[in-house]
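*Asks:* Have a look at this fold, sequence not included:
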């Protein structure tokens, strides 16, 4: 056995990394098999990489997503990116609404519009967006909410043009986050007051890492989002000026949640992950 190779483990009690692995999905203390990682670790990495690629290239299936909305009114739009390849190569086109979709957006005095957007993980939207949306609406009785907008080939800033066209005071975009090698189905929410083209990232609030495999549970995300939306409408602002001061008794949390929501401009940028 090479001098720097990890000694063979005969039981979990012999593994000095076992305690730390309970607190992180990171690949730590993998050991060695000669000059390479163990075969199991290599195969696990390849599987995670394949899942991330599949999430990026997967198309959003509107039929089950619409069914999961439970009868809520909805409409479908698309960005100016004509296909997935163009979407990945031309982020600017993903931020602009296809002109043919503009007449589909009914102008009104809406308090909010929710946009379900594929982003870089249609898988995340497919699995978590409807649950977050329904739970959030239950926490916002009496709000004038526009029809749910399902957007494809969409990036974060597309919500600005959608919200402006609808005349909504708030736009909450639920969008698939860039997959990693530990999570491929992470959902993010971007909240913008008075959405209009040209809004900056610093003018949004972000709740990220929403998923059930160690992230923020949809119900907890709904608690956070409803609170932020209520404060945003009261204060007439979002972004770095809207601080997360949610009372602790409203933060339900969930067993096994390993990370907290990222708020304000410190979250993922519309120009980087999306």
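*Replies:* Yes, it's here. All values derive from a computational prediction rather than experimental measurement.

*Asks:* from here on, contacts and neighbour counts on C-alpha atoms
*Replies:* OK.

*Asks:* for whichever strand or helix holds residue 115, packing partners?
*Replies:* Secondary-structure assignment from DSSP states H and E places residue 115 in strand 112-117. When contacts are defined as 3 or more C-alpha pairs under 8 Å, 6 or more residues apart in numbering; DSSP states H and E, strand 112-117 sits against strand 148-152, strand 170-176.

*Asks:* Tell me which of those strands lies nearest to residue 209.
*Replies:* Closest approach to residue 209 among the helices and strands packed on strand 112-117 (C-alpha to C-alpha): strand 170-176, 9.7 Å.

*Asks:* same for the following helix or strand past the closest one, what does it pack against?
*Replies:* Following strand 170-176 in sequence order, the next helix or strand is strand 187-193 (DSSP H and E). Judged by 3+ C-alpha pairs under 8 Å, 6+ apart, the packing partners of strand 187-193 are strand 170-176, strand 204-210, helix 218-235.

*Asks:* do you know which of the ones you listed lies nearest residue 82?
*Replies:* Across these (criterion: C-alpha to C-alpha), the nearest stretch is strand 170-176, sitting at 18.5 Å.

*Asks:* For residue 140, which three-state class applies?
*Replies:* Recorded secondary structure, residue 140: coil (DSSP: H, G, I helix; E, B strand; the rest coil).

*Asks:* doesn't residue 217 make contact with residue 254?
*Replies:* Yes: contact criterion C-alpha atoms under 8 Å: residue 254 and residue 217 qualify, at 6.4 Å.

*Asks:* if you count what's nearby, which of these two comes out ahead?
*Replies:* Shown here are residue 254 and residue 217; by other C-alpha atoms under 10 Å, residue 217 has more neighbours (22 against 15).

*Asks:* residue contacts, that one?
*Replies:* 210-211, 253-254, 257 (C-alpha atoms under 8 Å, 6 or more residues apart in numbering).

*Asks:* ok, structure two:
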């Protein structure tokens, strides 16, 4: 007998219309759940291959620096979010004057960074002709706010943190982009703009994410601010959608 919900399931990666077998889930759906849960756990705990990411980012022609947060290991990082927001003591970065700093942070899904960071950075840089961009920074055991300290140290007017987002049961490799004007220690989350779910083909593609970010960057520079006062005036859906 055909499955009446097959079309619905084919239209989304959400866990819908799972069916039942007695009081429980069908075996196939239960195994899919366990596999998705394992993938999410692996995404959180698998270390980022920093050398591979640095090599890919190096193809942009920019210098690539590496830093770590104040969290000495993954277990501490997960238990002490505050340490992930700070650079390790003694970290030194080259000061300068730049329009933009780009920080690639492993976050809660190093998998997302490994798969999507280089492609996203390349697409962003293609759309920022004439902008002074600081050396790229790869940060491990890092959370979004570490970009404030990095951007301030580099002398950047704006910082964008590309970070692995918390995995879900259908999205273990989602990359988020967080923009902050005037980075400095103590910035609030309300002073940031976020573009989430960069993970082609199931989420935003690199080009669409980069177009949205470029528009926000231009508007942020003109406004001299970011966060709740800065609105995304671009299209909400990709061409052909809706």
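*Replies:* Cool, the structure landed. Predicted model only: the values in this text are computed from it and were never measured.

*Asks:* What TM-score do the two superposed chains give?
*Replies:* Overlay of the two chains. TM-score (TM-score structural alignment, normalised by the length of structure 2): 0.95; 240 aligned residues with a C-alpha RMSD of 1.7 Å.

*Asks:* Tabulate the helices and strands packed on strand 187-193 of structure 1 (JSON lines), appending distance to residue 137 of structure 1 and mean neighbour count.
*Replies:* As requested, those are exported to JSON lines (distance: least, C-alpha to C-alpha, whole Å; neighbours: other C-alpha atoms under 10 Å):
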{"stretch": "strand 170-176", "distance to residue 137 of structure 1": "12", "mean neighbour count": "29"}
{"stretch": "strand 204-210", "distance to residue 137 of structure 1": "16", "mean neighbour count": "27"}
{"stretch": "helix 218-235", "distance to residue 137 of structure 1": "8", "mean neighbour count": "20"}
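
*Asks:* Indicate which one of these is closest to residue 50 of structure 1.
*Replies:* Using C-alpha to C-alpha, the nearest of those to residue 50 of structure 1 is strand 170-176, at 16.8 Å.

*Asks:* Show where that closest one falls in structure 2, residue numbers please.
*Replies:* Using TM-score structural alignment, strand 170-176 of structure 1 lines up with residues 158-164 of structure 2.

*Asks:* With stretch 143-154 of structure 1 instead?
*Replies:* So stretch 143-154 of structure 1 is aligned with residues 131-142, judged by TM-score structural alignment.

*Asks:* Check stretch 112-126 of structure 1 too.
*Replies:* Aligned using TM-score structural alignment, stretch 112-126 of structure 1 spans residues 100-114 in structure 2.

*Asks:* Can you give me the end-to-end span of that stretch?
*Replies:* This stretch, stretch 100-114 of structure 2, spans 22 Å end to end (C-alpha to C-alpha, to the nearest Å).

*Asks:* swap in stretch 51-65 of structure 1?
*Replies:* Its start and end residues considered, stretch 51-65 of structure 1 measures 20 Å (C-alpha to C-alpha).

*Asks:* which residues touch it?
*Replies:* With C-alpha under 8 Å, 6+ apart, stretch 51-65 of structure 1 has contacts from 84, 118, 120-123, 125-126, 130, 150, 152, 178-181, 183-185.

*Asks:* If any of the residues you listed are buried, give me the ChimeraX selection for them.
*Replies:* Listed next is the ChimeraX selection for buried residues among the contacts of stretch 51-65 of structure 1, using 16 or more other C-alpha atoms under 10 Å:
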select :84,118,120,121,122,123,125,126,130,150,152,178,179,181,183,184,185
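
*Asks:* Please convert the helices and strands packed on strand 112-117 of structure 1 to TSV, extending it with distance to residue 199 of structure 1.
*Replies:* Shown next, in TSV, are these (distance: least, C-alpha to C-alpha, whole Å):
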stretch	distance to residue 199 of structure 1
strand 148-152	19
strand 170-176	12
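
*Asks:* Of these, which is nearest residue 92 of structure 1?
*Replies:* Checked against C-alpha to C-alpha, the stretch from these lying closest is strand 148-152, at 14.1 Å.

*Asks:* Show me what the closest one packs onto, helices and strands only.
*Replies:* If you count contacts as 3+ C-alpha pairs under 8 Å, 6+ apart, strand 148-152 of structure 1 packs onto strand 74-78, strand 112-117.

*Asks:* Just give me the mean distance for the last one relative to structure 2.
*Replies:* It refers to strand 112-117 of structure 1. Compared with structure 2 after the fit, strand 112-117 of structure 1 shows a mean deviation of 0.2 Å (mean C-alpha distance after the TM-score superposition for structure 1).

*Asks:* What does residue 92 of structure 1 correspond to in structure 2?
*Replies:* Residue 92 of structure 1 maps onto residue 82 of structure 2 when the alignment is built from TM-score structural alignment.

*Asks:* in the host helix or strand of its match, what counts as buried?
*Replies:* Secondary structure from DSSP H and E places residue 82 of structure 2 in helix 81-84. Judged by neighbour count using 16+ other C-alpha under 10 Å, the buried positions of helix 81-84 of structure 2 are 82-84.

*Asks:* For residue 187 of structure 2, state which of those is nearest.
*Replies:* Nearest to residue 187 of structure 2 among the buried residues of helix 81-84 of structure 2, with distances taken as C-alpha to C-alpha, is residue 82, at 13.6 Å.

*Asks:* List the contacts of residue 170 of structure 1.
*Replies:* By C-alpha under 8 Å, 6+ apart, residue 170 of structure 1 lies in contact with 111-113, 163, 191-195, 229, 233.

*Asks:* want to try TSV for those residues, with distance to residue 37 of structure 1 as columns?
*Replies:* Shown next, in TSV, are those (distance: C-alpha to C-alpha, whole Å):
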residue	distance to residue 37 of structure 1
111	54
112	50
113	48
163	49
191	42
192	45
193	49
194	51
195	49
229	47
233	52
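
*Asks:* which among those end up buried?
*Replies:* Neighbour-count burial (16+ other C-alpha under 10 Å) applied to these gives 111-113, 163, 191-195, 229, 233.

*Asks:* isn't residue 147 of structure 2 right up against residue 162?
*Replies:* No: using C-alpha under 8 Å, residue 147 of structure 2 makes no contact with residue 162, being 9.5 Å away.

*Asks:* shared neighbours, those two?
*Replies:* residue 103.

*Asks:* which SSE is the closest residue to residue 222 of structure 1 other than its chain neighbours in?
*Replies:* Leaving aside its sequence neighbours, residue 222 of structure 1 sits nearest to residue 136 (C-alpha to C-alpha, 6 or more residues apart in numbering; 4.6 Å). Assigned by DSSP H and E, residue 136 of structure 1 belongs to helix 130-138.

*Asks:* what's next to that helix, contact-wise?
*Replies:* With C-alpha under 8 Å, 6+ apart as the criterion, helix 130-138 of structure 1 contacts 65, 68-69, 114, 218-219, 221-223, 225-226.
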